[in-house]
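Chemist: Sequence and computational prediction follow.
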Amino acid sequence: MTDSTGRTPRRISIFDTTLRDGEQAPRNAMSPQTKLDLALRIEALGVDAVEAGFPASSAKDVEATRLISAALTTARVATLCRAARGDVETAVEAAGTRNHQLQVIATASEIHLEHKRGITRDTALRELHDAISLASSLGVPFITLAMEDSSRGSIDLLRATVETALEAGATQIGVGDTMGCSTPGEFGELVATVREWTPASASLTVHCHNDFGLALANTMAAIEAGADEVQVTLGGVGERAGNTALEEVVGLLAYKSDVYGATTDVKTEGMYEVYSAIRAAIGLEEPRNKALFGTYAFATVAGMHQQGMLQNPLTYEYVEPGRFGRESQLLVARHSGRAVLRHVAAQAQLDLSEDTVDRLYEKLVNGRADGDCVQLSVLREEIVAEMASVAESAR
């Protein structure tokens, strides 16, 4: 398949961390059985890897990892470990080695070396080499260097970390904007630099947080800079302000693959259903205005917009709601106009004079209370009732 420029788009691997990083946010905890159910739903979307958890952190994460690793059939099962032998051994015991993507966290900024770990750079590199070497000796087929706080680390520290990991047997290099502090330009430049250090035999993954609302932009900058894989969560759930949203990356590449020269295999139609299952599992209220998944992401009350939509949805609907398992909604509020009133009246087979349209508009549309927002079916019932009342009064 080629895009409009004649290029063959690169296929971007999708690594879903909803069940690990997504769960780390307050009130997002999930039982092992719930994680298993969601893992299978996420896998069915066509993602390449499902991160089951951080096995060394709890017995429940060990159980969830065991369940998920045994059940996945197409996606890799992923785990997270510190650069510690015990963590690696626990992860391998829980997930096995078949199709296992084991991530080893590296301390990749001087801030974390001094204030979080209280260790020297040499100590951190020795820990990293030992952990990755152990994972390799145990037969783990996919070993990822996860450079925590990469965007605040010095180039010297990052390069030493990458070279150490590759020497020890890492098959993938991970760049993380752990604090969500990078701009797209900064993060793209960082990824391009790390890509230069990484041989073609090793892939490059990125993990971005949304503290400044730039997780999507930074992730797309990374793809342009050569990233092979992106780590994402459904709905962008995750620590603090969350992670890069899976649906936003997949949706953007579905529409703009020619711009980015990249594509994915994830099925867009099923994402909202899985997101709804995740919300139910963690008790997350649906936001009203979130991209693609918000309650009113495909709804409008503005009269000018509705007039165009009634003629052709293309006028105000670039993103097709059906492509994401959603539906268009024209809702009636005081911002709506006469066009939607005429449309509803025509559906009810009512031939209204302009004076009647004006009267109904003032009472049923412009006269609605602030915040009052109803479906077209409700407006239709109100119009029919109002016309019946007028007819009764005329008798």
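Modeler: Alright, I've got the coordinates. Residues are numbered from 1 along each chain as shown.
Chemist: going forward, measure contacts and count neighbours with C-alpha atoms only.
Modeler: OK.
Chemist: wait, isn't Ile68 in contact with Ala39?
Modeler: Yes. Here Ile68 lies in contact with Ala39, judged by C-alpha atoms under 8 Å, at a distance of 6.8 Å.
Chemist: okay, and the common contacts of those two?
Modeler: Any residue near both Ile68 and Ala39 by C-alpha atoms under 8 Å, 6 or more residues apart in numbering counts here, and that gives Ala52.
Chemist: Presented hereafter is structure B, for comparison with structure A:
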Amino acid sequence: MNIRIFDTTLRDGEQSPGVSLSPEKKLNIAKKLDQLGVDAIETGFPVISDGEKEGVKLIVGEGLKAELCGLARTNKKDIDAAVDCGLNYIHTFIATSDIHLEHKLKMTRDEALEKAIEAVEYGKSRGLQVEFSAEDATRTDREFLKKVFGAVANAGADRIDIPDTVGYSTPQYIGEITKDAIEVSKLPISVHCHNDFGLAVANAISGVQAGASCAHVTINGIGERAGNASLEEFVMALHSLEFENKWETNINTKLIYETSRYISKLAGMSVQPNKAIVGENAFGHESGIHTHGVLNNPLTYEPISPEIVGRTRWLQVGKHAGIHGMNAMLKEYGIEPNEDQTKQILDKVKALGDQGKQVTEVELLSMANEVIGENKLKRIVQLAGFSVSTGVGTMPYAFVKLNVDGQEFSATDYGVGPVDAALNAIQKITSQVTDEVRLKEYKLDSISGGANALCEVTVKVEDARGNIISSKSVGEDIVTTSVQAMVDGINRIMLKTLLKEKKI
């Protein structure tokens, strides 16, 4: 059975505190969602602002494959605003729980029911597909909820949505009211679950198990308060876990990570490292026991292959590291120590880890070179020179020259400061000669005081395949140290790729 994916990243996701998307950003996200394969996109809430209307109109005019929907309260003004944007599908809602009726709407149950019926009838009179939501359904009196669903179905609604507005439901209860909705409406049922108690995806799955044919979800689970059911978690659970029924979706799972990163960047909301499926650590391993198992058979400690969602696995060394994982990392750089050298390198790794320090790849390689006694790393990218300019009343810019495998490249770029400008210029050069390599994380620490203080810059860079490399540099000048760390990181990520592809 195919489960319909209704993505509300552009509406409920944008209601995340601190997120505000321009019309152009909304259009770009909608195109990404369409490429991902979502069945329906909630484009926004047209009545709330002129910018919102503009964004919805841009999306409608793009000719996307997905169904396009707009949110509307149960009044003619909201519904007309959706029609004016060119939408032919609305998601209309009114609260039905007593707490909302009394304290927010100041309505009786009968008055709310009348408004719901009128909105559905008006939407149908305008030629629209109408999906009706009973806001705060999971805290609504169960018999009254059934009455509302039956009435809007009789009024002509095309779909019923069950919102767990404050994430209050349990999987068992949302399954029960999903069955109620199917029984009284005989319509396709959606579930819209929030994550206040961390149950959004579990509740959405329970709704599907009870007969719902659609789930409202967002990329990275963004949304108000603790967010919504996460598209990536919900979809991969349906695709991968053992259920009595076999469910499928139209999502191209190989685009999940790319879409996650794109929306995280545009929305300005970072993904927590331990987030399922798309978090940085989701396919990362340090423990010697785990890395040994994964190297022999990835299924020992990975429930799915990272490539399914557009990821790659990565290993890290530290005090939990083992010989197999460490040697696998060194081999990616063409370094193969003998047994005695391996033990010496591992001892150094564990000693650093015992001090509570993160062992980056640059430190691992430095330890290996120290033990082996020679630098076996080929440098593909070398810094040939750079200069920066900054001052009051002028935007900082940088000129950078790199030698990439014997050929010189240069670029100029701007930034919010001299470091940002220099790193932007470096990324502009590398985008000309390889797949996108971007700065994922930047960290600056002071490691000594006084006039001659040293700074330590640690960067993480990521390529288009999802490979992540960390690099570190120490020096007196922040800009120079940052540039050296960035160049080292790019050098290592390109070297790893070329060795993997057997091009060197």
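Modeler: Thanks, I have the structure now. A quick note: this is a predicted structure, and the numbers were derived from the prediction, not measured.
Chemist: What count of nearby residues applies to Leu444 of the second structure?
Modeler: Residues within reach of Leu444 of the second structure, counting by other C-alpha atoms under 10 Å, total 16.
Chemist: Pretty sure Lys472 is one of the things it touches, is it not?
Modeler: No. Between Leu444 of the second structure and Lys472 there is no contact under C-alpha under 8 Å: 9.9 Å.
Chemist: shared neighbours of these two, anything?
Modeler: Common contact partners of Leu444 of the second structure and Lys472 (C-alpha under 8 Å, 6+ apart): Glu456, Val457, Thr458.
Chemist: Need the counterpart of the last one in the first structure.
Modeler: Taking TM-score structural alignment for the superposition, Thr458 of the second structure sits opposite a gap in the first structure.
Chemist: residue ranges for the strands of the stretch 201-350 of the first structure, please.
Modeler: 203-208, 229-232, 262-263, 299-300, 329-332 (DSSP state E, counting those that start in this stretch).
Chemist: Just send the ones you listed back as CSV, with mean neighbour count and distance to Ser389 of the first structure too.
Modeler: Formatted as CSV, these follow (neighbours: other C-alpha atoms under 10 Å; distance: least, C-alpha to C-alpha, whole Å):
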stretch, mean neighbour count, distance to Ser389 of the first structure
strand 203-208, 25, 59
strand 229-232, 26, 56
strand 262-263, 21, 57
strand 299-300, 18, 30
strand 329-332, 22, 21
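Chemist: Any chance of JSON lines for those strands, columns distance to Gly96 of the first structure?
Modeler: Converted to JSON lines, these look like this (distance: least, C-alpha to C-alpha, whole Å):
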{"stretch": "strand 203-208", "distance to Gly96 of the first structure": "22"}
{"stretch": "strand 229-232", "distance to Gly96 of the first structure": "22"}
{"stretch": "strand 262-263", "distance to Gly96 of the first structure": "30"}
{"stretch": "strand 299-300", "distance to Gly96 of the first structure": "47"}
{"stretch": "strand 329-332", "distance to Gly96 of the first structure": "47"}
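Chemist: who wins for proximity to Glu248 of the first structure among the ones you listed?
Modeler: Among the strands of the stretch 201-350 of the first structure, strand 229-232 comes nearest to Glu248 of the first structure, with 9.5 Å by C-alpha to C-alpha.
Chemist: so where is the closest one in the second structure?
Modeler: Counting by TM-score structural alignment, strand 229-232 of the first structure falls onto residues 214-217 of the second structure.
Chemist: try stretch 273-283 of the first structure
Modeler: Taken onto the second structure by TM-score structural alignment, stretch 273-283 of the first structure occupies residues 258-268 there.
Chemist: chain center to that stretch: distance?
Modeler: Counting by C-alpha atoms, centre = their mean, to the nearest Å, stretch 258-268 of the second structure is centred 6 Å from the centre of its parent chain.
Chemist: In the second structure, what range does stretch 148-168 of the first structure match?
Modeler: On the basis of TM-score structural alignment, stretch 148-168 of the first structure is assigned to residues 135-155 in the second structure.
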